[in-house]
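[1] I need the structure of the sequence given here:
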Amino acid sequence: MKHVKAATVLPEELILEIQQYIQGETIYIPKLEKVREKWGSRSGERQRIDERNEAIREAFQNGEKISRLADDYFLSVETIKKIVYTKT
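    From the prediction side, this is the model:
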């Protein structure tokens, strides 16, 4: 999260209005929901995890035991259960 000086991006009238509520503090203004990117979408990590989970589901459907999948993927048994028993 980068910091931006309010005076460089906001009109003076808006700054004066905001100062009615807060002065000399840092505030966070979130992105609009439609602009926000989902976690991992930029780095590709979300896609990598989705592909890993699909491979785990396929292995489970082909008879692989949950404990073995947990060992192979370095995940807990509970995490493997969530992956294989959750509908996508």
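[2] alpha carbons only for contacts and neighbour counts from here, please
    Noted.
[3] Helix, strand, or coil at the residue positioned nearest the centre of the chain?
    Closest residue to the average C-alpha location of the chain: residue 39 at 2.8 Å, with Cα atoms, centre = their mean. Here residue 39 is recorded as coil under DSSP: H, G, I helix; E, B strand; the rest coil.
[4] now the other sequence, so there's something to compare against:
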Amino acid sequence: MKYVKVETVLPDNLIKEIQKYIQGEYIYIPSQAEKKKRWGENSGSRSYIQGRNEEIRNKHSNGFKIKDLAEEFFLSIDSIKKIVYTKDK
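    Model prediction:
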């Protein structure tokens, strides 16, 4: 994020109006085009976990036991059950 001096981008009357509410603090103004992304979309974690969960579901449907899947993927048995028994969104 880049900081910009307010005097270079806003008119004086707007600066004075903002100063009625906040003085000497930083303020973040998001862009209008900015769309909020869901958790993990920027880093790729979301797609990694979706792929891992799909692999767990496939292995379970091919006969792998929940206990074995928990050991293989380093997850608790309850976590594997949640993955296996819930539908992917």
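[5] hang on, the earlier thing: so what corresponds to the residue nearest to the centre of the first structure in the second structure?
    Matched across to the second structure, residue 39 of the first structure falls on residue 39, judged by TM-score structural alignment.
[6] and the closest residue to that match other than its chain neighbours, how many neighbours does it have?
    Nearest in space to residue 39 of the second structure, with sequence neighbours left out and distances taken as Cα to Cα, 6 or more residues apart in numbering, is residue 46 at 6.9 Å. Neighbourhood size, residue 46 of the second structure [other Cα atoms under 10 Å]: 14.
[7] any idea how far residue 46 of the second structure lies from residue 74 of the second structure?
    Relative to residue 74 of the second structure, residue 46 of the second structure is positioned 18 Å away (Cα to Cα, to the nearest Å).
[8] just residue 42 of the second structure next, same as before
    In terms of Cα to Cα, residue 42 of the second structure sits 24 Å off from residue 74 of the second structure.
[9] any idea which helix is longest in the first structure?
    helix 45-61 (DSSP state H).
[10] Comparing that one with the second structure, how large is the average distance?
    Superposed on the second structure, helix 45-61 of the first structure shows a mean distance to its aligned partners of 1.1 Å (mean Cα distance after the TM-score superposition for the first structure).
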